[in-house]
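Visitor: Structure for this input, please:
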Amino acid sequence: MSKNKHLCPCGSGKRAKLCCGANAVPTKFVLASSEKLELREAAEALAAKGKHQEASEILERLVKISPQNPLIWNDLGIQYEAAGRTEEAFSALRRGHQADSTYPPIWYNLGKFTLDRFIRLYQSGEMTEVHKEELLKRAIQFLDGNLDRDPENADAHYNLAIAYAFCKDEHRAKAHMAVAVRLGSKYEVPSDWLL
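Guide: Okay, the predicted model is just below:
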């Protein structure tokens, strides 16, 4: 008798009752690791060609098989966002965060997408002061959460600098921009960014 018969078929390594429970995909539908890898590579290839909708369809299949895998939820969120499906992107990222709240890329993408949403609304003039503060606060919390787990993420430091600039917190904005420039060779301090 197999010692692993009670493990969740999603591949998390946890017991089925504690992992996917009633949502667990029956074992006969579980793909081998090599098949999952092939599907992920196919999704990456489609994304590289700008075919984000097709890439998201592959990732949707994968997430049904491995609903507790934060990496797949994160990739799905990125593809949804690239396809212009912003609300679905946030939903996928939140599901990934529920699956594993320690996975740094999800924290980063939740922060980045929230900041991007803020900037779009800010530029369109469709935002109240309360909504502005709420979005910036959430973006900063997510980006800080990412840096707690991945302190060398230049992108997170850069986006935090932008968020703090919008908050008129010049000290923190400059500090994070300096770290972003030091860590990431692609970053330069934007002109007039604190105005």
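Visitor: contacts, neighbours, all on C-alpha from now
Guide: Noted.
Visitor: count of residues packed around Leu136?
Guide: By the measure other C-alpha atoms under 10 Å, the count of residues near Leu136 is 22.
Visitor: Another for comparison:
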Amino acid sequence: MSDKNKHGIELMKEGKYEEAAKAFHSALEENPDDPVIYVNFGNLLELVGEYEKAMGFFDKAISMDETMAPAYYGGGVVFYKLEQYDDALDLFQEAIKRGLSDGDSHFMLGMSFSQLGDITRALPHFQSAAEKNSEDVEAWFQYGMTLGKLNLFEQAITALENVIELAPDHADAYYNLGVAYLYKENIQKAKEMFAKAIENQNDHLLAHNGIKKINEIQESTETND
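Guide: Prediction:
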């Protein structure tokens, strides 16, 4: 990797996008046949919302080396942000097929399936993402949410508890734990989880509504008794 390419990556990580663009431009002048530089420049353009230009760089990288898995991944991110989920899905699958089988690739593939309403096919990719990036809060959360949607509540609880362990203030995780416990008919535990959601986000309307419904159920039970 050229020094200018490395410098461009460092500048991009620091949020110095204009300087990074100059570094990548210089790197390409020195090494116009290096597909890696095109991928990095494409990643930069995607970050700043220049999606059409970014795709041009990813396509160029692929035309130079069709095994360039990060170029497929970068293109997938662009299509995902443009809400073209079918196209995104194709490119994330291609990235994985070409060897980029990391947590991020599986997570984005899971998100693409999820956006298309295919949660059954999303599930194994969220599971892979969570297993490969064991401290990725969002991967565990999406995995837990998807398990819940598939009525796999025991597994959903385990996954969402991992979220809480990693991010103790994750109000949505507490809320979804509450929902899972409700389905398991553990009303007291559900109420505790909804309360924890509110403790961490006072305006969590769904959690407030959950407690309200539980109170109504308990009052109705007491009246009938």
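Visitor: Can you pull the TM-score for these?
Guide: TM-score of the superposed chains, computed with TM-score structural alignment, normalised by the length of structure 1, equals 0.67; 144 aligned residues with a C-alpha RMSD of 2.0 Å.
Visitor: how about the strands in structure 1?
Guide: For structure 1, applying DSSP state E gives no strands.
Visitor: Just give the closest residue to whatever residue of structure 1 lines up with Asp33 of structure 2, not the sequence neighbours.
Guide: In structure 1, the residue matched to Asp33 of structure 2 (TM-score structural alignment) is Gln68. Using C-alpha to C-alpha, 6 or more residues apart in numbering and skipping residues adjacent in sequence, the residue nearest Gln68 of structure 1 is Ala99, 4.9 Å away.
Visitor: circling back to that earlier point, I figured the match of Asp33 of structure 2 was touching His97, is that so?
Guide: No. Counting by C-alpha atoms under 8 Å, Gln68 of structure 1 stays clear of His97, with 9.6 Å between them.
Visitor: What residue in structure 2 is paired with the residue nearest to Gln68 of structure 1?
Guide: Under the alignment (TM-score structural alignment), Ala99 of structure 1 pairs with Met64 of structure 2.
Visitor: quick one: its match and Tyr38 touch, right?
Guide: No. Counting by C-alpha under 8 Å, Met64 of structure 2 stays clear of Tyr38, with 9.8 Å between them.
Visitor: ok, the two, which is more surrounded?
Guide: Counted by other C-alpha under 10 Å, Met64 of structure 2 and Tyr38 do not tie: Tyr38 has more neighbours, with 27 against 15.
Visitor: Give me the distance between the more buried one and Glu199 of structure 2.
Guide: Distance of Tyr38 of structure 2 to Glu199 of structure 2, computed by C-alpha to C-alpha, to the nearest Å: 47 Å.
Visitor: Kindly report the same for Val137 of structure 2.
Guide: For Val137 of structure 2, the distance to Glu199 of structure 2 equals 19 Å [C-alpha to C-alpha].
Visitor: These two: which has the busier surroundings?
Guide: When Val137 of structure 2 and Glu199 are compared on other C-alpha under 10 Å, the one with more neighbours turns out to be Val137, at 21 against 14.
Visitor: Let me know the distance separating that one from Ala130 of structure 2.
Guide: For Val137 of structure 2, the distance to Ala130 of structure 2 equals 8 Å [C-alpha to C-alpha].
Visitor: Equivalent analysis for Leu116 of structure 2, please.
Guide: With distances taken as C-alpha to C-alpha, Leu116 of structure 2 is found 21 Å from Ala130 of structure 2.
Visitor: hmm, back to that, wait, what's in contact with the residue nearest to Gln68 of structure 1?
Guide: Contacts for Ala99 of structure 1 (C-alpha atoms under 8 Å, 6 or more residues apart in numbering) come out as 67-70.
Visitor: export those to JSON lines and tack on distance to Lys137 of structure 1 and neighbour count?
Guide: As requested, the contacts of Ala99 of structure 1 are arranged in JSON lines below (distance: C-alpha to C-alpha, whole Å; neighbours: other C-alpha atoms under 10 Å):
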{"residue": "Pro67", "distance to Lys137 of structure 1": "29", "neighbour count": "24"}
{"residue": "Gln68", "distance to Lys137 of structure 1": "28", "neighbour count": "24"}
{"residue": "Asn69", "distance to Lys137 of structure 1": "27", "neighbour count": "21"}
{"residue": "Pro70", "distance to Lys137 of structure 1": "24", "neighbour count": "26"}
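Visitor: Those residues in helices, which ones?
Guide: Using DSSP state H, the members of the contacts of Ala99 of structure 1 that fall in helices are Pro70.
Visitor: What degree of burial does the counterpart of Thr86 of structure 1 in structure 2 show, as a neighbour count?
Guide: By TM-score structural alignment, Thr86 of structure 1 lines up with Tyr51 in structure 2. Each residue near Tyr51 of structure 2 was counted by other C-alpha under 10 Å, and the total is 21.
Visitor: Do I have it right that Tyr51 of structure 2 meets Leu45?
Guide: Yes. If you go by C-alpha under 8 Å, Tyr51 of structure 2 and Leu45 touch, sitting 6.6 Å apart.
Visitor: Can you get me a residue count around Glu152 of structure 1?
Guide: Around Glu152 of structure 1 sit 16 other residues, with neighbours defined as other C-alpha under 10 Å.
Visitor: gap between Thr223 of structure 2 and Ile217 of structure 2?
Guide: From Thr223 of structure 2 to Ile217 of structure 2 the distance is 10 Å (C-alpha to C-alpha).
Visitor: between these two, which one's more packed in?
Guide: Remark: of Thr223 of structure 2 and Ile217, Ile217 carries more neighbours, 13 against 8, as counted by other C-alpha under 10 Å.
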